[in-house]
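Q: Sequence and predicted structure, then a few things I'm wondering about:
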Amino acid sequence: MFLGTHSPRLDEKGRLILPAKFREELAGGLVLTKGQEHCIYVFSAREFEKVHADMVGAPMQNRQARDYGRILLSGASDEVPDKQGRVTIPATLRAYAGLDRELVVIGAGNRAEIWDAKAWTEYLAEQEKAFAEMDEDAVPGTKAQ
């Protein structure tokens, strides 16, 4: 499971040093793809297979399922970290997420997310008040206790 907030930097070759806590899970390969809110999703290869299997199970007649699959898969890049735990982020994904040198990598359970540091700060500021006011009915997929 991916947890926490980390603040690595992007090097001049477009590489990111993966947070040490994430390296073991991602050592066998990972998939980078467009995430929602203009971040980059980072899935282990194994977890991405599960995501893909769920998408394949969605009806092709459903426009939202087709659209989501197209965006997610067309932006995907499979990568293998080097011995130092570095992974290259393709230029198209760096542009999509507006990545500059300063990054934030967050754990989001079954995936990590890569954000431009300024974009993450702005997103967090916008969402924290709503987060504090959420109840169990506001979060889809959760069960009331």
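A: Sure, I can see it. Residues are numbered from 1 along each chain as shown.
Q: contacts and neighbour counts: CA atoms only from here.
A: Will do.
Q: any idea whether the residue positioned nearest the centre of the chain is helix, strand or coil?
A: Geometric centre of the chain, nearest residue: residue 41, 1.8 Å, by C-alpha atoms, centre = their mean. Per DSSP: H, G, I helix; E, B strand; the rest coil, the secondary structure class of residue 41 is strand.
Q: Now do the same contact list for the residue nearest to residue 26 when sequence neighbours are not counted.
A: For residue 26, ignoring the flanking residues on the chain, the nearest one in space by C-alpha to C-alpha, 6 or more residues apart in numbering is residue 44 at 5.3 Å. By C-alpha atoms under 8 Å, 6 or more residues apart in numbering, the residues touching residue 44 are 25-26, 28-31, 111.
Q: ok, second structure coming up, stack it against the first:
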Amino acid sequence: MFVGNYSLRLDEKGRLALPVRFREQVADGMVIKKGQERCVYGLTMARVAEQSRAAASMAPADTAEARMRARLSFGSMVEVEPDKAGRITIPASLRQYAGLDRDVVVVGVDTRFEIWDQAAWDAYEAEQEAVFAAMESEGMPTLS
């Protein structure tokens, strides 16, 4: 499970040192891909396999929406392998898509993590905080 958020920096080669707590979880392989709201998603290979199975069991695969979803999701995936320092290289195309330049935030979101431009994350979080605070429930199951 990926949790927490971490303010980090990309180096001049587009490398990002993953949070130490995430490194063990991605040791068996990972992908990064375009995420919604213009961020980059990081997924374990096991999670990618789960998503593939789930996509196959969804509505007919031969619809325009299903083809678009598969193309934009699986088509944007890049397999990455952390180096000995725990760094991954984010390709220029994904950095451009998410507006990643130097200061970034890595946000744990349960089965994935997201990489956001720091300013974009700050704006998103500020906008969503009021919505979250006004919700009747946080949407998470509670334990009795």
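A: Looks like it arrived, so ask away. Bear in mind that the values here come from a model prediction, so they are computed numbers and not experimental data.
Q: Filter the contacts of residue 44 of structure 1 down to just the ones in helices.
A: Using DSSP state H, 25-26 are the members of the contacts of residue 44 of structure 1 that sit in helices.
Q: neighbour-wise, which of the contacts of residue 44 of structure 1 leads?
A: Within those, residue 31 tops the neighbour count with 23 neighbours, counted by other C-alpha atoms under 10 Å.
Q: Residues in contact with the longest helix along structure 2: which ones?
A: When structure 2 is scanned for its longest helix (criterion: DSSP H), the result is helix 118-134. Residues from elsewhere that reach helix 118-134 of structure 2 (C-alpha under 8 Å, 6+ apart): 7, 103-105, 138.
Q: From these, which land in strands?
A: Using DSSP state E, the subset of the contacts of helix 118-134 of structure 2 located in strands is 7, 103-105.
Q: from those, which single one is nearest residue 36 of structure 2?
A: residue 105 (15.2 Å; C-alpha to C-alpha).
Q: Trace that closest one over to structure 1, please.
A: Aligned against structure 1 by TM-score structural alignment, residue 105 of structure 2 finds its counterpart in residue 104.
Q: Can you tell me how far its match is from residue 68 of structure 1?
A: Going from residue 104 of structure 1 to residue 68 of structure 1 by C-alpha to C-alpha, to the nearest Å gives 24 Å.
Q: who's in contact with the residue lying closest to the match of residue 105 of structure 2 once chain neighbours are set aside?
A: Sequence neighbours aside, residue 7 is the residue nearest to residue 104 of structure 1 in space, at 4.6 Å (criterion: C-alpha to C-alpha, 6+ apart). For residue 7 of structure 1, the contact set (C-alpha under 8 Å, 6+ apart) comprises 102-105, 117.
Q: if we go to 10 Å?
A: Each residue near residue 7 of structure 1 by C-alpha atoms under 10 Å, 6 or more residues apart in numbering is listed here: 18-19, 102-106, 114-117.
Q: Tabulate those residues in CSV, adding columns for distance to residue 133 of structure 1 and neighbour count.
A: Listed next are the contacts of residue 7 of structure 1 as CSV, based on distance: C-alpha to C-alpha, whole Å; neighbours: other C-alpha atoms under 10 Å:
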residue, distance to residue 133 of structure 1, neighbour count
18, 33, 20
19, 31, 18
102, 30, 14
103, 28, 20
104, 25, 20
105, 25, 26
106, 22, 21
114, 26, 27
115, 24, 27
116, 26, 23
117, 25, 20
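Q: Thank you kindly, that will do.
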